[in-house]
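> prediction below, plus the sequence it came from.
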Amino acid sequence: MTSPIRLAPGETAPDFTLPTDTGGTLSLKELRGRKVILYAYPAAMTPGCTKQACDFRDSLASLQAAGYEVVGISPDPPEKLAAFRERDAITFPLVADTDRSVLTAYGAYGEKQSYGRTVTGVIRSTFVIDEEGRIERALYNVKATGHVAKLRRDLGLD
């Protein structure tokens, strides 16, 4: 497998319609007119992913006040996402990309380095999408801890 594609500012964000943690579906089209922070994480209920989700949860009110919607995306099935939401009181949508097609389209699935080895998996990434559905920021290989605080600073929210 080759390195994944990388999205750049100004490109149209790949559209999607995916099942959610609450049993419905969510499409990027539904969020047009609002700014979206779409973040990709490897696996629900793991330590790093829990830390990141809780950081987004704890910052959600201020992000929403600044006009941002937050959506988490992982290859986990909706049932696992529902358990994650319940366990950690996640208050924003989590979407299931079980075939990894959307993660791949965003460049958030592919070869990555893990503990000095090359593996294939989810590349922890965050995408800021503008009101028209264009990529404003594409951040790859982000750290779970401290990422939300850095993102808030970069967006001028601190």
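Thanks, I have the structure now.
> for the rest of this, base every contact and every neighbour count on C-alpha atoms.
Noted.
> and the strands in this structure, which stretches?
17-19, 25-27, 35-40, 68-74, 94-96, 109-114, 117-122, 125-129, 135-140 (DSSP state E).
> which residues are in contact with the second one?
In other words, strand 25-27. By C-alpha atoms under 8 Å, 6 or more residues apart in numbering, the residues outside strand 25-27 that reach it are Asp15, Phe16, Thr17, Leu18, Pro19, Thr20, Val95.
> got another, please set it beside the one above:
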Amino acid sequence: MKSDSQNPYFAVSNRLICAVTVAAVLFVWNSSSVQAQVSGLNPGDPAPDFSAVNHEGEKWEASDHFGEILVVFFFPAAMTGGCTDQACSFRDHYAELRELGASVVGISGDRVENLDLFRRANNLNYPLLSDSDGSIAEAFGVPVREGGTFTIEVEGEEKELTREVTTDRWTFIIDEDGNIAYVDSDVDVSVDSEVVIAAIKEMKSG
């Protein structure tokens, strides 16, 4: 009787297994490559030089802030629970961030009037930018999906808020040289500002 190694069916099976294994490895490698291409900017990458309309309807340019540390946080929708918690956290820690030489800007797909209401309702002390076509988010590699409309009551009055696009919640730090220094694509809204402050302190000490 022939051993398995001498059996032609065994040899064919081995070749098939090898071919399938190689194909699987190539698939995983290619999938990883694609994931790397769509996963956004990484530390060390040059930051996009972007501009947008702020909550007051005025043009805001990132280049005016290069040379200092700039915290950029993308949030899905103004006047919603998690976004309010995150925005207010940056408000409460803004003085400490300024002491560290950092400015803050929040970005969403909301219309300007939504951002103005959001800022006034929560006494936010930094600018909010309207990325109504999602182009800024895409430049940073932040996933963008369809927008939406919802109604909320503010001071006894119903307001209908429409956003053109909805971005995922990502936070970036841009260093004084205009490069990405920090990326968080899995943001915890309750501690985002504190994590950012810790990261800036580490940047300065390193």
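Happy to help now that I have it. This one's a predicted model, so the numbers in the text were calculated from it and none came from an experiment.
> deepest-packed of the strands of structure 1, please.
strand 94-96 (a mean of 28; mean count of other C-alpha atoms under 10 Å).
> that one - contacts with which helices or strands?
Under the contact definition 3 or more C-alpha pairs under 8 Å, 6 or more residues apart in numbering; DSSP states H and E, strand 94-96 of structure 1 sits against strand 17-19, strand 68-74, helix 78-88.
> now tabulate these in CSV and tack on distance to Ala40 of structure 1.
Shown next, in CSV, are these (distance: least, C-alpha to C-alpha, whole Å):
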stretch, distance to Ala40 of structure 1
strand 17-19, 14
strand 68-74, 5
helix 78-88, 13
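> if we can go back for a sec, so can I have CSV of the strands of structure 1 showing distance to Leu103 of structure 1?
Output for the strands of structure 1, formatted as CSV (distance: least, C-alpha to C-alpha, whole Å):
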stretch, distance to Leu103 of structure 1
strand 17-19, 11
strand 25-27, 14
strand 35-40, 7
strand 68-74, 8
strand 94-96, 10
strand 109-114, 5
strand 117-122, 7
strand 125-129, 9
strand 135-140, 12
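> those strands: which one's closest to Leu81 of structure 1?
strand 94-96 (6.5 Å; C-alpha to C-alpha).
> now the angle from the helix ranked longest in structure 1 to strand 35-40?
Secondary structure of structure 1 per DSSP state H: the longest helix is helix 47-65. Using axes from the mean of the first three to the mean of the last three C-alpha atoms, to 10 degrees, the inter-axis angle of helix 47-65 of structure 1 relative to strand 35-40 is 180 degrees.
> flag every buried residue along helix 47-65 of structure 1.
Along helix 47-65 of structure 1, these residues count as buried under the neighbour rule (16 or more other C-alpha atoms under 10 Å): Gly48, Cys49, Thr50, Lys51, Gln52, Ala53, Cys54, Asp55, Phe56, Arg57, Leu60, Leu63.
> what's the farthest-apart pair in these?
Gly48 and Leu63 (20.8 Å).
> just to revisit the earlier point, tabulate the buried residues of helix 47-65 of structure 1 (JSON lines), appending distance to Leu151 of structure 1.
Listed next are these as JSON lines, based on distance: C-alpha to C-alpha, whole Å:
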{"residue": "Gly48", "distance to Leu151 of structure 1": "17"}
{"residue": "Cys49", "distance to Leu151 of structure 1": "16"}
{"residue": "Thr50", "distance to Leu151 of structure 1": "17"}
{"residue": "Lys51", "distance to Leu151 of structure 1": "15"}
{"residue": "Gln52", "distance to Leu151 of structure 1": "12"}
{"residue": "Ala53", "distance to Leu151 of structure 1": "14"}
{"residue": "Cys54", "distance to Leu151 of structure 1": "14"}
{"residue": "Asp55", "distance to Leu151 of structure 1": "11"}
{"residue": "Phe56", "distance to Leu151 of structure 1": "10"}
{"residue": "Arg57", "distance to Leu151 of structure 1": "14"}
{"residue": "Leu60", "distance to Leu151 of structure 1": "12"}
{"residue": "Leu63", "distance to Leu151 of structure 1": "10"}
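> residues contacting the residue nearest to Glu111 of structure 1 when sequence neighbours are not counted?
In space, and not counting its chain neighbours, Glu111 of structure 1 is closest to Thr120: 4.4 Å by C-alpha to C-alpha, 6 or more residues apart in numbering. When contacts are counted by C-alpha under 8 Å, 6+ apart, Thr120 of structure 1 touches Tyr109, Gly110, Glu111, Lys112.
> if you skip the residues just before and after it, what's nearest to the residue positioned nearest the centre of structure 2?
In structure 2, the centroid-proximal residue (C-alpha atoms, centre = their mean) is Trp170; its distance is 2.3 Å. Closest residue to Trp170 of structure 2 apart from its sequence neighbours, by C-alpha to C-alpha, 6+ apart: Ser185 at 4.6 Å.
> got the contact list for the corresponding residue of structure 1 for that neighbour?
Mapped onto structure 1 by TM-score structural alignment, Ser185 of structure 2 lines up with Tyr140. Counting by C-alpha under 8 Å, 6+ apart, Tyr140 of structure 1 touches Ala108, Ile123, Arg124, Ser125, Thr126.
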